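Undergrad: Starting from these lines, generate the structure:
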Amino acid sequence: MAPKQKTCKVCEEAESKYKCPSCLIPYCSLLCFKKHKEIPCSKPQSSSQDKSSPPAPAVHIEKPYDVDEPDVLLQQEQLETIASSSEIRDILKNAELQKLISKIECSAEAEEELYKAMEVDAFRIFTEKILSTIGPKV
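TA: All right, here's what the predicted structure looks like:
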């Protein structure tokens, strides 16, 4: 019986050859790894798990999203500008901010969590930095 091939959890198409060192999600290429790393991830929490069994990988779930105004979506160039900003990467090292982003991402009520996060200084500073980095949309 051949071993079951794992599918990349980023593109959901190719066979995964690698695992994220942080969250252990399987991915197939550098491109998929970079896409995955656009959102901070962390090692799965082990809760009274048997030390001999491997930790379960974090599950990345694609969420559908509704866009009322498609012209307000960020363009690839803007995403690349954000990803290449050392200031933004430094801000993303903030544990409180990571928890807020994770809470938004994992919530069934993401919009509500986003509004709550906007009241926290770390999140406000983060969003202001992103907006100043990408500048006004032309």
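Undergrad: CA atoms for contacts and neighbours, from now on please.
TA: Noted.
Undergrad: in whichever strand or helix holds residue 112, what's buried?
TA: Residue 112 belongs to helix 110-117 when assigned by DSSP states H and E. For helix 110-117, the neighbour count (16 or more other C-alpha atoms under 10 Å) marks 113-114, 117 as buried.
Undergrad: which among those residues gets closest to residue 123?
TA: residue 117 (6.1 Å; C-alpha to C-alpha).
Undergrad: so where do the strands sit in the protein?
TA: Along the chain, counting by DSSP state E, strands occupy 18-19, 26-27.
Undergrad: The structure of the following sequence is requested for comparison with the preceding one:
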Amino acid sequence: MAPRQCQICNLAQSKYKCPSCYVPYCSLICFKKHKESPCVKPPTSEAKTAVVSESPVVKPLTVGKSNLVLQKSQLEAIASSSEIRDALNDKSLEDLIRRIDSSPNAENELEKAMAEEAFHLFTEKVLSTINPKP
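TA: Below is the predicted model:
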């Protein structure tokens, strides 16, 4: 996983995320500049739905290589997989994914998570869904 670029100065590698809107930033200076204008906290899913496509992604994402971005058909395959949706109902797996996502060092957290059998099995389900074998 490539390091994220600061979305405020667009010069340095981000080390932090805004606690309100999750925009990556690199320093206190950039954080203060970001807070000069109000940011919006992404909506929480109080009422969880079974349809994944109704949960919009609100966090900005910058990917250096386009081949690292999933195609629409792959995302639809994940969203329509009852096996993946069932796995996501596991509270401990949900907490683990949230911990990875909110970590300033997500790559390190991801490596730690791969040691946990439930997460490893989940990632295998996702990979086999997006890259089905003929």
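Undergrad: can you tell me which of the buried residues of helix 110-117 of the first structure lies nearest to residue 95 of the first structure?
TA: Taking the buried residues of helix 110-117 of the first structure together and measuring to residue 95 of the first structure by C-alpha to C-alpha, the closest member is residue 117, at 13.6 Å.
Undergrad: What's the match for the closest one in the second structure?
TA: Residue 117 of the first structure maps onto residue 113 in the second structure when the alignment is built from TM-score structural alignment.
Undergrad: tell me the centre residue of the second structure?
TA: residue 101 (5.0 Å; C-alpha atoms, centre = their mean).
Undergrad: In contact with the match of residue 117 of the first structure, which residues?
TA: Each residue near residue 113 of the second structure by C-alpha atoms under 8 Å, 6 or more residues apart in numbering is listed here: 96, 119-120.
Undergrad: Longest helix in the first structure, by number of residues?
TA: helix 121-134 (DSSP state H).
Undergrad: Which position in the second structure pairs with residue 91 of the first structure?
TA: Match for residue 91 of the first structure (TM-score structural alignment): residue 87.
Undergrad: Skipping its backbone neighbours, what lies nearest its match in space?
TA: Residue nearest to residue 87 of the second structure in three dimensions, not counting chain neighbours: residue 122, with 6.9 Å by C-alpha to C-alpha, 6 or more residues apart in numbering.
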